[in-house]
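[1] below are the sequence and a predicted model; questions follow.
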Amino acid sequence: MKKAQQILLGTVLMMMGLNALPLSLNAQQTKETKATSEDNLNKKDKLGKKQGMWFFNMPEQFGDPSYMEFGTYKDDLKSGLWYKLSKERQLISIETFKQGVLDGQAQYFDEGRLYCIGHYRGIYSKYAYDTFMVTNPVTLNDTMVIISSDRGYTKHGLWRYYNPVTGHLVKEEEYQVDLLLREEEFTEPAPRATPERPKLPHEGGKHKGWDAGKTSSKKSLIK
């Protein structure tokens, strides 16, 4: 791993306040490596499996913009929180993985500003299909749903969408294994009108406020 990439990773973690998470440069190591900054990133164990912290700098391809991505591997599978940033170093996403599959909370950003928080449920079946019981929130009736294991994961739970500029909640969706059970949209509050600044005495006009009077005494002020 190049030293410049290590410095960038450390800087990004500090900017995002992630130094409290188990993502520091000295936290993830394989048994055969030494505890040095040069050995803490992009390492494989004796079996050739990715372990610990990995950092990727993905070039632009097929019309998609370039991005940076980092997170931890366990036995060659993504595990825990994974972070994706644009080439301008703005957050694109924070996703949770388990055994290489999206599973848990995910956050998505527009130019570094949060616009969506949702949850995934991973599919870990060794068979071609997996079955799930879905409960209707109104009737409370259970329905068996069959999902192809190739999908890897499903939307599951509450998804919230925000205006990335104002931060206001604009929509909620509730899923059970990709089935949309409820959807609700919200009206953003009207922007507050900027109150008119009260005029100062000298801004009152010809007959308002205080003006220098044309009297025999130039020292006097006439209202």
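    Everything's here; your move. Residues are numbered from 1 along each chain as shown.
[2] okay, CA-based contacts and neighbour counts for the rest of this
    OK.
[3] helix, strand or coil: sort out Gly10 for me.
    helix (DSSP: H, G, I helix; E, B strand; the rest coil).
[4] how much space separates it from Ile146?
    Using C-alpha to C-alpha, to the nearest Å, Gly10 is found at 43 Å from Ile146.
[5] quick one, which of these two is more surrounded?
    Neighbours of Gly10 and Ile146, each counted by other C-alpha atoms under 10 Å, are more numerous for Gly10; the result is 17 against 12.
[6] in three-state terms, label Met14 for me.
    Applying three-state DSSP: Met14 is helix.
[7] count the neighbours of Leu102 for me.
    25.
[8] kindly report the same for the one 10 residues further on.
    Close neighbours of Gly112, defined as other C-alpha under 10 Å, add up to 16.
[9] over to Tyr162?
    20.
[10] got it, and Glu183?
    The number of residues near Glu183, taken as other C-alpha under 10 Å, comes to 12.
[11] and the helices in the chain, which stretches?
    Listed in chain order, the helices of the chain (DSSP state H) span residues 3-15.
[12] use this one as the comparison:
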Amino acid sequence: MKWIALLICLICVNTGFSQWKNYIIGAKGDTLNRVDQTDLKQGKWFVHVDPLRGEPGYEEEGVYKDGKKTGTWRRYSLMGDLLAVENYRFGNKNGTCTYFTVAGMVREESWKSIDPQNPYDTIQVPDLHDDTKVYTRVIKVDASVVKHGTWNYYDPSSGALIKSETYVLDKLQEPAKKVTVIDAGGNPTAASGTDSTVAPANKVKPAAVADYEKKNSGKKKIRVRDGSTGY
């Protein structure tokens, strides 16, 4: 009976592996780097890349589905230091991807992978001048992957944020800036828009000032006494 049971197990294992054109067995006994009969990569993969032409080597691990990267992939230096954590969909980067040096995190990227079978996407577009307003747009996206969301850049030694950018489907968004508007009384008021100082169009000059400017237009600047007694 034992030999019969062992034979059945071997037949089952052989049948399970026969669907793969190629594969390797990992240190824990799991099946890695599987290639199916149609030459598509499937399941868990481990990749080792040697240094070449001055470029450092690396190792990465993640999952393939029908020949395309999917889910979370991690990349390491050949010394074992974490270099990147990337997320994939449809074989392209999707969502947040984070990059590191030995000193620490240097960059957070945000990507959007587009379904090639359905290149139309519904997005929420915030009003850059009013944080309370969000618009829904359905658009066609021609690229397979686009920058979408917030990109942050850091000083790896201190962790301080150096720069932040926001993209909507590959288009860099200009941040809303403060506008200073001068009212009729000469008082500044704040509003959203571009950073500038604007004089109101309806401000009326006093008659005496207008008359003075009219009489002295085109003349050199007139010196006036300031009340001092010295020369």
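    Okay, I see it. Quick caveat: nothing in here was measured; it's all calculated off a predicted structure.
[13] how far away is Val138 of the second structure from Ile123 of the second structure?
    7 Å.
[14] run a quick neighbour tally on the alignment partner in the first structure of Ser110 of the second structure.
    Using TM-score structural alignment, the partner of Ser110 of the second structure in the first structure is His119. The tally of other residues near His119 of the first structure (other C-alpha under 10 Å) stands at 22.
[15] can you tell me how far His119 of the first structure is from His156 of the first structure?
    With C-alpha to C-alpha as the criterion, His119 of the first structure and His156 of the first structure are 6 Å apart.
[16] what do you get for Asp103 of the first structure?
    From Asp103 of the first structure to His156 of the first structure the distance is 9 Å (C-alpha to C-alpha).
[17] overlap of the contact sets of those two?
    Shared contacts of Asp103 of the first structure and His156 (C-alpha atoms under 8 Å, 6 or more residues apart in numbering): 119-121.
[18] show me what contacts Thr197 of the second structure?
    Thr197 of the second structure is in contact with 179-182, counting by C-alpha under 8 Å, 6+ apart.
[19] so Ile24 of the second structure sits right up against Leu32, yeah?
    Yes - the criterion here is C-alpha atoms under 8 Å, and Ile24 of the second structure meets it with Leu32 at 5.2 Å.
[20] the two: which has the busier surroundings?
    Taking other C-alpha under 10 Å, Ile24 of the second structure and Leu32 do not tie; Leu32 has more neighbours (18 against 14).
[21] in the first structure, what residue corresponds to the more buried one?
    Aligned partner of Leu32 of the second structure by TM-score structural alignment: Leu41.
[22] is it true that that match touches Gly52?
    Yes - if you go by C-alpha under 8 Å, Leu41 of the first structure and Gly52 touch, sitting 7.1 Å apart.
[23] separation between His168 of the first structure and Arg160 of the first structure?
    Taking C-alpha to C-alpha, one finds His168 of the first structure at 10 Å from Arg160 of the first structure.
[24] same check on Leu77 of the first structure?
    Counting by C-alpha to C-alpha, the gap from Leu77 of the first structure to Arg160 of the first structure is 28 Å.
[25] list the contacts for Glu111 of the first structure?
    90-92.
[26] please repeat the previous calculation with a cut-off of 7 Å.
    90-91 (C-alpha atoms under 7 Å, 6 or more residues apart in numbering).
[27] for Ile25 of the second structure, which non-adjacent residue is closest in space?
    Using C-alpha to C-alpha, 6 or more residues apart in numbering and skipping the chain neighbours, the partner closest in space to Ile25 of the second structure is Thr31 (4.8 Å).
[28] in this structure that neighbour contacts Trp20, no?
    No - with contact defined as C-alpha atoms under 7 Å, Thr31 of the second structure does not reach Trp20; the gap is 10.2 Å.
[29] between the two, tell me which one has more neighbours.
    Trp20 (18 against 15).
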